[in-house]
Every structure is written in structure tokens, then in C-alpha cells.
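Colleague: Give the three-dimensional model of this entry:
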Amino acid sequence: MILPIVAYGFDVLRKVAKDITPDYPGLDKLIADMWETMYSSNGVGLAAPQINKDIRLFVVDSAQMFANMDEEETMLYNDRPGIKQVFINAQVEELIGDDWAFNEGCLSIPKIREDVYRAEEVTIRFMDENFNEHVKTFDGITARVILHEYDHIDGKLFIDHLKPLKRKMLKGKLDDISKGKVSVDYKMVFPK
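Modeller: Take a look at the predicted model:
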């Protein structure tokens, strides 16, 4: 089932999400719905807070980014062909390497894209959908998508990484989003 994505301005996007246990009600269906919602919105990642759930759960499919690049462009990144992964109760263990810029957007903040600096690599501890624990290091585009989604479960948004002047310049657009004055081609709900 395609779930509505909450827009900028919802409180849940600013909460630090809670860990869950394997007996979380309807977890398998929730994960399946998150994949369906992400794909129907043309996203490459989706975090539970974006569907109004304050739990530490996100999904990432960086493989589809590589599928949409030409072969020459894929050679710029060591993490090809990407991953498709569920992350539960994730905790960043280490950020490695220099920060690098990439133009990011967010399904909860439509029509705004900005260059964001993030670490080259991330080592992250997480549970998969079967609650098997993993500690893995990711780099390149995959690391970036993971860090973007990880921010969501920590109550942060990609705009928080921008310089204060840039954020100030975006205030009008952000206010419009929170008031529902934006048109999207996916299911979205706006704060009341």
C-alpha cells in the first residue's frame, strides 16, 4: 500500500526516533509498504518518520541510482552497483574520509535541491528485516543515501547541513511546503 509522505513542518520529522523490537506490530507489511511508497515517489530512500512513524527504520535502494546513470558516470563511484537494504535501529559507528558535495533532495521537502557535504564513508551498526545484526562500511552514493536517511531517524533534515544564509533564503519555500502550497506527483500530507 502506498502511504502518504509527511511534508516539512510535521513534528515527527524533528523527533529522535525510537528503537523497535522484532514484535513491532505489522513490521513486515510496514517495510513492504515503505518500499512501495518509496518507488512510487521515485525516491532512493525512505525513513519511517517520513510516513509519520517515530521509529528507527529506513530503507535504501542506491542500486537504482546506478541503473539510471550512464556507464562512464558509474565509474566515478566505488560503491557500484549499489545496495537494496532495510535498516532497523541503526547507529552510526564512524564517519570516515573527507566531506564531499552532492546535490540532495528529499521527498518531505519537495522542489528543493541543494549541495550537501557528507563524509565519504560511514560504518553503521543495524538490524536487517530479520533482526540479524550487521556492522558494515559503505561509501560513495550509498553512504550518502544512508546518511540522509539516518538523519531522518535522528530528527534532522538535509537542509540542516546548509549554511545559515542559504537556509534563510529557503525560508519562504519551506513555509510554502508546510502550508501545502506545493504540487507533487505522489501522495503527501501537510501539517494542519
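
Colleague: drop to CA atoms for contacts and neighbour counts, all remaining ones
Modeller: Fine.

Colleague: Is Ile146 in a helix, a strand, or coil?
Modeller: helix (DSSP: H, G, I helix; E, B strand; the rest coil).

Colleague: go on, the one 5 residues further on?
Modeller: The three-state assignment at Asp151 reads helix, by three-state DSSP.

Colleague: how much space between it and Asp61?
Modeller: With distances defined as C-alpha to C-alpha, to the nearest Å, the gap from Asp151 to Asp61 amounts to 16 Å.

Colleague: now do Asn89
Modeller: Per C-alpha to C-alpha, Asn89 is found 18 Å from Asp61.

Colleague: would you list every one of the strands in the protein?
Modeller: Taking DSSP state E, the strands of the chain run over residues 5-6, 45-47, 57-61, 84-106, 109-127, 133-139, 188-189.

Colleague: I have a second one here; can you model it like the first so I can compare?
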Amino acid sequence: MSIAHKAEKKDLMNIARKMIILALKNGLKYINKKDEQLIRELLDNSSIEDLTEGILGNLDKKISQLLTEIFSVKAPHLIRKVIKEPEDYKGKDLLIICNNLVEKNPQDTIQLCEGWILKFVVRSHVYYNDVISMLGIIKRALSQRKEGWEDYLSKFISKYKSRKKLIKMIQEANLAQEFN
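Modeller: Presented below is the predicted three-dimensional model:
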């Protein structure tokens, strides 16, 4: 990354961009605020395409979150190459990513939210607020597809009917008019 910073200072953006991609492909393990800012500024659509071809699955969590944030805005069709396990993300972080993604790539948004919900809804009721927020995002994503929200929610409620507190929260959030 130090070479990328030096290249950027000398206005050699292509070299800086190539150094960033090389560092990320080789398993960069740590970035600071300056690195983060440089990555945000220099990754463009063509470099993102190039990056995803050799990206490692074992990225540092901070780097992975930065890339998913960038991808969700600049290259939503590639988001699943960075997020392999949605449950590795905090609910709030995944909500930000999915909010950026929902209009551009509804199918991946649904899969990411469902993957997270599947792992956390059974763990504890402390995650239910994030589950409700993710259901809201899924509702927005489904509005762009044939499968209706009512069908989806009815299956969801049926699947988690033993989670009384969650069902009550869904009803209180007005996610389903017919269940109120």
C-alpha cells in the first residue's frame, strides 16, 4: 500500500490503482484510514471487475466490509463475490450494504438478508430489530419481482411461528396489513 500512496502523490493513478488491486489479491491483512480513503477514491468499475477475478475468500473483516460498501454502490452485480457468509457481518453493517443494493440487485439483497436472518433469528430475540429491518428491505426487493410480499411473509411467519415475540414485532411494524 505504501507504493500505492507514493504513486498517488505523484499523480500516477493507474499505478496506484494496480498496486491496490495487487495488495488486495495477495491477501492484504490491515488497512488504516489513509489506505481506506485511497481505496475508495481509486477503485473504479474496471478495477473492481479485475479485482473480483482474483479476490481471496479470507479477506480481513474491515477490508471485506469496505469492499462490500464500494461494490454495493459501484458494482452491485459482484457483491456476492465479496460477501460469502452474510452472518459474518453485524446486522447494522449488512443493513447498510443491503440498503445500497436493494434497487440495483434485488435477488442478491434477498439472499444476503435471508442468510443473515437464518443464522440470527434462532439465536436470540436481541437480533429481532435487525430482522424486522431486513424484512423491510426484502419487502422493497420483492416489489420489483413477481413473487409477492404477502406470499413471502406468510411463509416466513409460518416458518418462525414458534417465535412469538418476532411475530408480534412483525405485526407492530405494519409489515403485513392482513396480519394486524
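
Colleague: quick one: TM-score?
Modeller: Here the TM-score for the pair of chains, by TM-score structural alignment, normalised by the length of structure 2, is 0.26; 74 aligned residues with a C-alpha RMSD of 4.6 Å.

Colleague: Compare Asp151 and Asp61 of structure 1 and say which is more crowded by neighbours.
Modeller: Set Asp151 of structure 1 next to Asp61 and count neighbours by other C-alpha atoms under 10 Å: Asp61 wins out with 22 against 18.

Colleague: So which elements touch whichever strand or helix holds Ile3 of structure 2?
Modeller: Using DSSP states H and E, the element containing Ile3 of structure 2 is helix 2-9. In this structure, helix 2-9 of structure 2 makes packing contacts with helix 13-25, judged by 3 or more C-alpha pairs under 8 Å, 6 or more residues apart in numbering; DSSP states H and E.

Colleague: relative to helix 2-9, how tilted is the helix it packs on?
Modeller: 160 degrees (axes from the mean of the first three to the mean of the last three C-alpha atoms, to 10 degrees).

Colleague: Give the other helices and strands that whichever helix or strand comes after helix 13-25 of structure 2 contacts.
Modeller: Using DSSP H and E, the helix or strand that directly follows helix 13-25 of structure 2 along the chain is helix 33-42. The helices and strands touching helix 33-42 of structure 2, judged by 3+ C-alpha pairs under 8 Å, 6+ apart, are helix 13-25.

Colleague: tell me which residues in the helix it packs on are buried?
Modeller: Using 16 or more other C-alpha atoms under 10 Å as the test for burial, helix 13-25 of structure 2 gives Met13, Ile15, Ala16, Arg17, Lys18, Met19, Ile20, Ile21, Leu22, Leu24, Lys25.

Colleague: Quick check: Phe66 of structure 1 vs Lys168 of structure 1, distance?
Modeller: 33 Å.

Colleague: which of those two has more neighbours?
Modeller: With neighbours defined as other C-alpha under 10 Å, Phe66 of structure 1 and Lys168 compare such that Phe66 has more, 21 against 12.

Colleague: if I read this right, Ala63 of structure 1 contacts Lys84, doesn't it?
Modeller: Yes. Checked against C-alpha atoms under 8 Å, the pair Ala63 of structure 1 and Lys84 is within contact range at 6.5 Å.

Colleague: re the thing from before, now the buried residues of helix 13-25 of structure 2 in CSV, with distance to Gly136 of structure 2?
Modeller: Formatted as CSV, those follow (distance: C-alpha to C-alpha, whole Å):
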residue, distance to Gly136 of structure 2
Met13, 40
Ile15, 42
Ala16, 40
Arg17, 37
Lys18, 39
Met19, 39
Ile20, 36
Ile21, 35
Leu22, 38
Leu24, 33
Lys25, 35
